[in-house]
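K.L.:
model this:
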Amino acid sequence: MCQHQPPCPSAESTDREAAHLVAHHPEQGWSLLCNGVLLFEDTGELLPDGQVIAPTRVTAAA
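P.N.:
Next up is the predicted model:
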């Protein structure tokens, strides 16, 4: 899918979020990366194979 040189990280890679942005829809809360990953503003992800990566929740220290 990626035509960049060097190629972007694959959807299976741990650094998949470093791929180039293909479409950005902040009004809807999502972006599409060139590796096929849908990245949501709550930090959740949907991979091309349908796997869901839950949002990362950061909690404040008391």
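
K.L.:
use CA for all of it now, contacts and neighbours both
P.N.:
Noted.

K.L.:
Distance check, P7 against H24.
P.N.:
Going from P7 to H24 by Cα to Cα, to the nearest Å gives 20 Å.

K.L.:
Could you also give me the structure for this next sequence, so I can compare it with the first?
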Amino acid sequence: MCPHEPPCPSAESQDREAARTIAAHPEQGWSLLCNGVVLFEDTGELLPNGVAIAPHRPLPLVGAA
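P.N.:
The predicted model follows:
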């Protein structure tokens, strides 16, 4: 249960990455969010139920210099 006000988004919500970081390990490339999501530096995620979300980096702009 999230102790923050307003509460952090749940692990099932689309904005789950907006939850607060409760443990950060940048040297290992991951952070644990308040909602139980493990967020990796490559933008991949591991949800509390074991589901893995593939990295979802934005695509580069075509024609950008």
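
K.L.:
Quick one: the strands in the first structure, in order.
P.N.:
21-25, 30-33, 38-40, 45-46, 52-53 (DSSP state E).

K.L.:
Same list, those, but as CSV with distance to T59 of the first structure please.
P.N.:
Formatted as CSV, the strands of the first structure follow (distance: least, Cα to Cα, whole Å):
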stretch, distance to T59 of the first structure
strand 21-25, 26
strand 30-33, 22
strand 38-40, 19
strand 45-46, 19
strand 52-53, 18
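
K.L.:
For these, give me CSV that also has mean neighbour count.
P.N.:
Supplementary listing: those in CSV, determined by neighbours: other Cα atoms under 10 Å:
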stretch, mean neighbour count
strand 21-25, 13
strand 30-33, 19
strand 38-40, 20
strand 45-46, 20
strand 52-53, 12
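
K.L.:
So what's the residue count around G36 of the second structure?
P.N.:
Residues within reach of G36 of the second structure, counting by other Cα atoms under 10 Å, total 20.
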